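S.K.: Pasting the sequence and the predicted model now:
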Amino acid sequence: MSAAYDPNNIFGKILRGEIPAHKVYEDDVALAFMDIMPRAEGHVLVIPKEGARGLLDVSPATLGELMKRVQHVARAVQAAFQADGLTLHQFNESAGGQVIYHLHFHLLPRWDGVALRPPGTMADNERLAEQAGKIKAALTPFEG
């Protein structure tokens, strides 16, 4: 059994507007924004607005709706960066690689022959803003 959800995690603070983020998509279910330590150009995080620690804690109804948004944003990410493919990461609890305990999905555009960067390097803020703009421009209207 996992620990209880703590709304004071960094993603909870982003949802409340206490910490800025380069948002690419937002509605009543989800928020998508640029990862500040991207492992690939165009690395986006998609999180539910529901407070859930991980995959096993989120309500099934929210998870179903969230995945529609993950797919929607993924299409825009792939188009914006003319990626050959996408990698989707989702980690649960420390043993599973989770570092921030708010359910989140990583969308990483991928290109043939290009490896992911190692984790832990902060991105340039202006570059993140530029990439967010490219993704927003590639978004089509959401038809959930």
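M.R.: Right, received. Where do you want to start?
S.K.: going forward, measure contacts and count neighbours with C-alpha atoms only.
M.R.: Fine.
S.K.: Just the buried positions in the helix or strand encompassing residue 134, please.
M.R.: Assigned by DSSP states H and E, residue 134 belongs to helix 125-138. Going by neighbour count (16 or more other C-alpha atoms under 10 Å), the buried part of helix 125-138 is 128, 131-132, 134-136, 138.
S.K.: Included below, for side-by-side comparison, is a second structure:
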Amino acid sequence: MGVALSITAFPVLARILAELKLLTTQLGEIATAAAALNDVAAWILLALAVALADSNTGGHKNPLISVWVLLSGATFVTFMFVIMRPAMKWVACRCVPQQDAVDEAYICLTLAGVLVSGFITDLIGIHSIFGAFVFSLAIQKERTFLFW
């Protein structure tokens, strides 16, 4: 219960900082980064708690399921930053806007990556939003890849 309550209302925090014109300041960047790290840690702990609770159903306890979720989640995050981040950087370099429009193939590739990442984390036993969030971190925040 404590893990679930510790998750930050990230959009609310960003909206408050934007309305106070603090979002682009150093304080706003620190608050946003801290909230993002807090959310990642809380989602991982929540996934472990759910996996442990699921392992206690059926009359037998199997704590190895929570170890599986932890190791698989760490492998997924490592894969996203070691393999997918350079791949998405390559995609961003090839994505040259033509007349203020981006090729639909790059948009489809990005959306497919979000969906596949969510599906993989759902298979692992972590909520699918965590996979989409990690994939969004793998996308380069360069001007050439911002298409909306």
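M.R.: That came through, no problem. Computed from a predicted structure; not experimentally measured.
S.K.: Quick TM-score on the pair, please.
M.R.: Here the TM-score for the pair of chains, by TM-score structural alignment, normalised by the length of the first structure, is 0.27; 60 aligned residues with a C-alpha RMSD of 4.6 Å.
S.K.: follow-up on the earlier one: helices and strands around the helix holding residue 134 of the first structure, which ones?
M.R.: strand 23-26, strand 30-34, helix 60-80 (3 or more C-alpha pairs under 8 Å, 6 or more residues apart in numbering; DSSP states H and E).
S.K.: What about the residue nearest to residue 46 of the first structure when sequence neighbours are not counted, how many residues nearby?
M.R.: Among residues not flanking residue 46 of the first structure along the chain, residue 32 sits closest, at 4.2 Å (C-alpha to C-alpha, 6 or more residues apart in numbering). Residues near residue 32 of the first structure, counting by other C-alpha atoms under 10 Å, number 25.
S.K.: List the contacts of residue 32 of the first structure.
M.R.: By C-alpha atoms under 8 Å, 6 or more residues apart in numbering, residue 32 of the first structure lies in contact with 23-26, 44-47, 73.
S.K.: try 6 Å
M.R.: Residues near residue 32 of the first structure by C-alpha atoms under 6 Å, 6 or more residues apart in numbering: 23-25, 45-46.
S.K.: Also residue 138 of the first structure?
M.R.: 76, 80.
S.K.: could you measure it against residue 108 of the first structure, distance?
M.R.: Applying C-alpha to C-alpha, to the nearest Å, the value for residue 138 of the first structure to residue 108 of the first structure is 16 Å.
S.K.: And residue 24 of the first structure, by the same measure?
M.R.: Shown here: residue 24 of the first structure relative to residue 108 of the first structure, a distance of 14 Å by C-alpha to C-alpha.
S.K.: The biggest helix by length in the second structure - contacts with which helices or strands?
M.R.: As assigned by DSSP state H, the longest helix anywhere in the second structure is helix 26-55. Contact here means 3 or more C-alpha pairs under 6 Å, 6 or more residues apart in numbering; DSSP states H and E; on that basis helix 26-55 of the second structure packs against helix 64-79.
S.K.: at 10 Å what do you get?
M.R.: Under the contact definition 3 or more C-alpha pairs under 10 Å, 6 or more residues apart in numbering; DSSP states H and E, helix 26-55 of the second structure sits against helix 2-5, helix 10-19, helix 64-79, helix 104-124, helix 128-138.
S.K.: most tightly surrounded among those?
M.R.: helix 128-138 (a mean of 19; mean count of other C-alpha atoms under 10 Å).
S.K.: Let's see if you can find the most crowded of the contacts of residue 32 of the first structure.
M.R.: When neighbours are counted by other C-alpha under 10 Å, residue 46 leads the contacts of residue 32 of the first structure with 27 neighbours.
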